[in-house]
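Asker: just need the structure, nothing else, for what follows:
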Amino acid sequence: MQKEDAVWAALEEVIDPEIGVNIVDLGLVYEINVDDSGRANIEMTLTIPECPLADDIVKNVKEAVTAISGISEANVSLVWEPKWSPARMNDRAREEIRSRQSIS
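Answerer: Prediction:
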């Protein structure tokens, strides 16, 4: 498995605490690059720029990525273009959100 694939897989374990769905399925992660020195550069966004849990999410991303063997550092760049919208979510995220709403 390439290092980028390992990073994508690790980020599937990072949950947006307000929505309860992982950040990959939500479409928050735009790009991942890992250089030869094991430094991972992650470009991502949040559902809203004013997200009160932004620091927690970024911290969780860094922890998940640096736990991967061969990854020495994780740099997270929060970007606001393209703007996130629910259209970026995959079907798994939509289904998970629907199932949570039907429970409440």
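
Asker: CA only for contacts and neighbour counts going forward, please
Answerer: Noted.

Asker: which ones are touching the residue nearest to Met44 when sequence neighbours are not counted?
Answerer: Once flanking residues are discounted, Met44 sits nearest to Val29: 4.3 Å by Cα to Cα, 6 or more residues apart in numbering. For Val29, the contact set (Cα atoms under 8 Å, 6 or more residues apart in numbering) comprises Ile23, Ile42, Glu43, Met44, Thr45.

Asker: whichever strand or helix holds the third one - contacts with which helices or strands?
Answerer: In this structure, Glu43 is located in strand 39-44 according to DSSP states H and E. On a contact count with 3 or more Cα pairs under 8 Å, 6 or more residues apart in numbering; DSSP states H and E, strand 39-44 meets strand 29-34, strand 73-78.

Asker: another one to check against the first:
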Amino acid sequence: MEQSIDTNLLGTEIVAKLKTIYDPEIPVDIYELGLIYDVMVSTDFEVKILMTLTSPNCPVAESLPREVEEKVKSIEHIKGAEVEITFDPPWSKDLMSEEAKLELGML
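Answerer: Modelled structure (predicted):
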């Protein structure tokens, strides 16, 4: 039964969960900010998230990846979650969604 779970549907659930996590310095969720580069769900329901931070000296560099892992692991059927931080490419305002730019008065 468990193998019939749609990993694409799980991906949608993961994105929805990521949209509940906010950068503490910017009132926009981390997904709309463009901090999430990739979300991969294996057929074993293990999740790997490739993300960045707004800067290498980000004050939540330790806690934010842990929060992402914990929230993703709380989704039903997810067996595990791993976050990999990268700064390639470095984050820039160009990675923000139109919604985030509008929220921050940048449009």
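
Asker: what is the equivalent residue in structure 2 for the residue nearest to Met44 of structure 1?
Answerer: Mapped onto structure 2 by TM-score structural alignment, Val29 of structure 1 lines up with Ile36.

Asker: residues in structure 2 aligned with the strand holding Glu43 of structure 1?
Answerer: Using TM-score structural alignment, strand 39-44 of structure 1 corresponds to residues 46-51 of structure 2.

Asker: for structure 1, what spans make up the helices?
Answerer: 3-11, 54-66, 91-103 (DSSP state H).

Asker: among those, which is nearest Val34 of structure 1?
Answerer: With Cα to Cα, the closest approach to Val34 of structure 1 among those belongs to helix 3-11: 6.2 Å.

Asker: list the residues that contact the most centrally placed residue in structure 1.
Answerer: When Cα atoms, centre = their mean is applied to structure 1, the residue found nearest the centroid is Ile23 (3.5 Å). By Cα under 8 Å, 6+ apart, Ile23 of structure 1 lies in contact with Leu11, Glu12, Val14, Ile15, Asp16, Val29.

Asker: nearest to Ala67 of structure 1, of those residues?
Answerer: Nearest to Ala67 of structure 1 among the contacts of Ile23 of structure 1, with distances taken as Cα to Cα, is Leu11, at 11.1 Å.

Asker: what's the mean distance for stretch 55-62 of structure 1 versus structure 2?
Answerer: Stretch 55-62 of structure 1, aligned to structure 2 and superposed, deviates on average by 1.2 Å (mean Cα distance after the TM-score superposition for structure 1).
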